[in-house]
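Visitor: From the sequence below, what's the structure:
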Amino acid sequence: MEFPSRKNHHQNIFMKSLFFILFCTAFSFNAYSQTLPTIRLRCSSSFSDNSPLWVVVFKNKSYILNDSCSTMINPNTIEKVEVLKDAAATAIYGVRAANGIIVVTMKNADSKKEFNRLKPYLEKG
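Guide: Okay, here's the model as predicted:
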């Protein structure tokens, strides 16, 4: 009967430990990317009474988005977001903009598919 040498035993423990560390490290890289970014709008009173006007800008054209569909925008396709609350907003869009305007500018290159998905909820602004 042959006994394993002490050197092989230590190498075996080292290899098992190394494998365990690599295994844990490989799975920890994916631990933080499990959710997609979301857009949340917080208002002090009911959403339908004081909701702002949502304007989507795609290829330098403005479209008005139904406020009930504002959460449908994919955040990865947004280039910038502007919030207009002053008289200039009301001058451009009238009474509908009395509670402010949220202007969402979409990226030109990647957003064609997203724009087509939102098209039924948009009206020309």
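Visitor: switch to C-alpha atoms for all contacts and neighbour counts from now on
Guide: OK.
Visitor: chain center to the longest helix along the chain, what's the gap?
Guide: Criterion DSSP state H: the longest helix present in the chain is helix 6-28. Centroid displacement of helix 6-28 relative to its chain, using CA atoms, centre = their mean, to the nearest Å, is 39 Å.
Visitor: this one next, for a side-by-side:
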Amino acid sequence: MKAPIIILLLCILGVKCWSQTEPVIRMRCYVTVPEHQPLWVVVFKKQGYILKQSSAQLINPNTIENLNVLKNAASTALYGSRAAYGVVIVTIKKAASRKEYKRLKPYLERKRYFLKPI
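Guide: Modelled structure (predicted):
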């Protein structure tokens, strides 16, 4: 009970104190602040899913069929402001798509893009 009273008295007297470490700010929201990284889209059988930012290294390189990079206005026009730093589109081989989808499912966002063949 003494500690709160002492703190209250110090506040009344105008004593100021600062933390020696930087404060940690944690935001709880759906939209994340971009960290100057491209948007990763993984395509499984013509359906594209957005991969969460830090999960790109989890893709098995042996299952990649094609890798496309979109930059500048083309990426922003297709995927919006989240693609301001570009888009990396990774197409997974059809034979391995089901297994890779199950493995990456916790790291995929729910929003799907249906891709038409060019």
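Visitor: Read off where stretch 90-107 of the second structure ends up in the first structure.
Guide: Mapping stretch 90-107 of the second structure onto the first structure (TM-score structural alignment) gives residues 104-121.
Visitor: Counterpart of Tyr63 of the first structure over in the second structure?
Guide: In the second structure, the residue paired with Tyr63 of the first structure according to TM-score structural alignment is Tyr49.
Visitor: Now do the SS call for that match.
Guide: Classification of Tyr49 of the second structure by DSSP: H, G, I helix; E, B strand; the rest coil places it in strand.
Visitor: Give the aligned range of the longest helix of the first structure in the second structure.
Guide: Helix 6-28 of the first structure corresponds to no residues in the second structure, going by TM-score structural alignment.
Visitor: need the strands for the first structure, in chain order.
Guide: 53-58, 61-65, 78-84, 101-106, 122-124 (DSSP state E).
Visitor: Pick the most deeply packed of the ones you listed.
Guide: Of the strands of the first structure, the one with the most neighbours on average (mean count of other CA atoms under 10 Å) is strand 53-58, at a mean of 23.
Visitor: quick one: that strand to the second structure mean distance?
Guide: Compared with the second structure after fitting, strand 53-58 of the first structure has a mean deviation of 0.3 Å; criterion: mean CA distance after the TM-score superposition for the first structure.
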